[in-house]
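Asks: need the 3D shape of this:
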Amino acid sequence: MPNSSSAPSFARIYDDLRVVLTVQRCGSMTSAASEIGTTTSTVSRQIARLRDTLGIYPFVKSEGEWRLNPALSDLVATFEQADGMLESELARLQEYQPTTRRDVKIGAPPTVLSHILAPGMRDFVSKNAGIRPVLDSRIHESGLGSTDISVVFHPPESGRVRVKRCGVLHFSIFAPEGWREGDGWVSLGERIAGPYIEARRHFFTSDPTVLVDSFPQAVRMMRELGLAGALPVILAADTPEFRPLGPRDLDIRRDLYVIHHESRSTDPDIRATVDWVSAQLVEAKIRTRALQDTQQRLCGSMY
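Replies: Sure, this is the predicted structure:
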């Protein structure tokens, strides 16, 4: 470390540690730059600056991936804890400024945002005037990234993160009315649907007719081209012209976890938002179960 006469400001170290923490959470400098809203080169420069300050490189390569240098684990964990506590204390002080609204960033898969959280947003905002929800679409991430709260399929295996399993996302095969075997099907790409594509190829006896990168695109292709496809049950409920195609052994069930950093557990805004997100997920699970019962009856009447 530099001597006291040349020591860098704590503000600069704080800023650089925030970047390192985001890289650790996101898994890459590119993803971290996107989360922060800057460029990869800027992230790289800040990491290099912290290396010069501390005398060690913040990341080391292990098994082909860049990981946090173990020598910095305690420092980064301490920073993360302090950062969360600071956010919580600032939230508490905002109680004295009733007209001030505070951003709470919520990350979740797109379908969760649009079909589980959005329907309850009016009620949440009316009851929590001091909170401004900021929704962030996330698909593969298992950690928090730059979010305050995230809904994930896989919770992080390490770190001081509070995890609550309270929701499920169900997927089934649907097709437009009049679809016949051989009419084709649409799928998300290998990056997202990879583990499930082979079983669907076997069912449809063909490769996908069209590949897309989101469920709204899949719905559009199903409507425009008359294709079948796998959709979240809660999303398919908005499209009454689609019918469940089966078979049930191709249905997928993905657990949903709500996560936030433990240092934010006393933050009143985080607590209120976590409780609301959890309640929306539980309500959606009940609603999906009712939809599946209806679909099962429809399937029975088709055969």
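
Asks: going forward, measure contacts and count neighbours with C-alpha atoms only.
Replies: Noted.

Asks: do I have it right that residue 108 meets residue 137?
Replies: Yes - with contact defined as CA atoms under 8 Å, residue 108 counts as touching residue 137 (5.5 Å).

Asks: of these two, who's got more company?
Replies: Between residue 108 and residue 137, residue 108 has the larger neighbour count (other CA atoms under 10 Å), namely 25 against 14.

Asks: so who does the more buried one touch?
Replies: Shown in contact with residue 108 (CA atoms under 8 Å, 6 or more residues apart in numbering): 135, 136, 137, 138, 139, 150, 151, 152.

Asks: and residue 167, that's in a strand?
Replies: Yes - under DSSP: H, G, I helix; E, B strand; the rest coil, residue 167 falls within a strand.

Asks: distance of it from residue 178?
Replies: Distance, residue 167 to residue 178, using CA to CA, to the nearest Å: 33 Å.

Asks: which of these two has more neighbours?
Replies: residue 167 (24 against 10).

Asks: can you select the buried ones among the contacts of residue 108 for me in ChimeraX?
Replies: Selection of buried members from the contacts of residue 108 for ChimeraX, criterion 16 or more other CA atoms under 10 Å:
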select :135,136,138,150,151,152
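
Asks: let's see this one next, to set against the first:
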Amino acid sequence: MFNWNDLIFFLELARQGRLMPAARRLKVDHTTVSRRISELEKDLSLKLFDRKPDGFVLTEPGHRLFAVAERIEQEAVGVEETLQAAPSAPRGHVRVASMEGIGAFYLAERFAELAEKEPGLVVELVTERHLINLTKREADISISFVPPQGQRLAVRRLGAFRLALYAAPDYVRRFGMPRTRAELPSHTFVDYVEDLVAIQPVHWLLDVLEPLKVSFRSTSMHAQQNAVARGAGIGLLPLFSAKSNPRLIPILTDEVVVMRDIYVSVHEDLEFMGRFRAVLQHLAEVVQRDAAYLTEF
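Replies: Okay, here's the model as predicted:
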């Protein structure tokens, strides 16, 4: 009979594909992960992984065990919630991944609202430049501007937000206010670091033009907005962030309209569990409620 606890090590190695990342997630030494996998394979008399130069790849028996082990994992995760928490009182931690800009300028305040409404919930907001892999359980829920790809993900569109060109009074005083879209190429811009753009739709300035003159670049939308507010150049910023700084002046609001969709995704096994359902419902409600805030001046 195999050791049920070995399935924890099996699942993490299957998701990470390498010993060291799996060990970090499990907070053990990589040799422990290797030993537990070897013991599981011996107990089952099956080869679960092919050891390759770039990592561990599931064999056919490994894939079959992975499907079973995931179901066992989700049943175990739901034990405490099923036995101790009433459906109206979700409890526990929910990790939500998003891009830095929408996380800092929009989601953080909305999750503060959720904390008041559901004090038993703790949302952990993780911001990254790249899309978090829900299949590897790097997060429970993802908020993104493109629909993510992955096995057994439930993905839906929550709504949309608008972006517009902004400048600071200091910039307008020194270089003038562009009156038409045709004047934009002669102006100076604030933009992303081109070779570090992890998700192409985030490089939204390219929807308007490819700037000839750029004074400042950053992978951080927050940093870009601060540079624009200081007069470094014109920037294309989401309304949900630009509205937080009264120094920012919108430019060519009728001529330049850039929109992005907001998608929420969750692993199918988590979608209907109480605490995850509560977060998903809250996100749907606030994005619908804030539709005008996200898209209108």
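
Asks: give me the TM-score for these two chains.
Replies: Laid over one another, the chains give 0.75 as their TM-score (TM-score structural alignment, normalised by the length of structure 2), with 274 aligned residues with a CA RMSD of 3.7 Å.

Asks: coming back round to it: over in structure 2, see which of the contacts of residue 108 of structure 1 survive.
Replies: Retained in structure 2 by both residues aligned by TM-score structural alignment, their matches' CA atoms under 8 Å are the following of the contacts of residue 108 of structure 1: 135, 136, 137, 138, 150, 151, 152.

Asks: how about the equivalent of residue 135 of structure 1 over in structure 2: what's its closest non-neighbour residue?
Replies: Taking TM-score structural alignment, residue 135 of structure 1 has residue 125 as its aligned residue in structure 2. Of all residues not flanking residue 125 of structure 2 in the chain, residue 96 sits nearest, at 4.9 Å (CA to CA, 6 or more residues apart in numbering).

Asks: so which bit of structure 1 is stretch 259-270 of structure 2 matched to?
Replies: Matched against structure 1 by TM-score structural alignment, stretch 259-270 of structure 2 falls on residues 253-264.

Asks: who are the neighbours in contact with residue 39 of structure 2?
Replies: So residue 39 of structure 2 contacts nothing (CA under 8 Å, 6+ apart).

Asks: quick check: the gap between the residue sitting nearest the centre point of structure 2 and residue 63 of structure 2.
Replies: Nearest to the mean C-alpha position of structure 2, counting by CA atoms, centre = their mean, stands residue 98 at 2.5 Å. Residue 98 of structure 2 sits 29 Å away from residue 63 of structure 2, going by CA to CA.

Asks: any idea which helix or strand comes after the longest helix anywhere in structure 2?
Replies: Ordering each helix of structure 2 by length in residues (DSSP state H) puts helix 60-84 first. Using DSSP states H and E, the helix or strand that follows helix 60-84 of structure 2 in sequence is strand 92-98.

Asks: now do the helix or strand following that following strand: everything it contacts.
Replies: Where DSSP H and E defines the elements, the next helix or strand beyond strand 92-98 of structure 2 is helix 100-102. For helix 100-102 of structure 2, the external contacting residues (CA under 8 Å, 6+ apart) are 127, 128, 129, 220, 221, 222, 240, 241.

Asks: which bit of structure 1 covers helix 100-102 of structure 2?
Replies: Mapped onto structure 1 using TM-score structural alignment, helix 100-102 of structure 2 spans residues 110-112.

Asks: one more: stretch 233-244 of structure 2?
Replies: Using TM-score structural alignment, the residues of structure 1 aligned to stretch 233-244 of structure 2 are 227-238.

Asks: end to end, how far does that stretch reach?
Replies: 17 Å.

Asks: please apply the same query to stretch 2-22 of structure 2.
Replies: Using CA to CA, the two ends of stretch 2-22 of structure 2 sit 20 Å apart.
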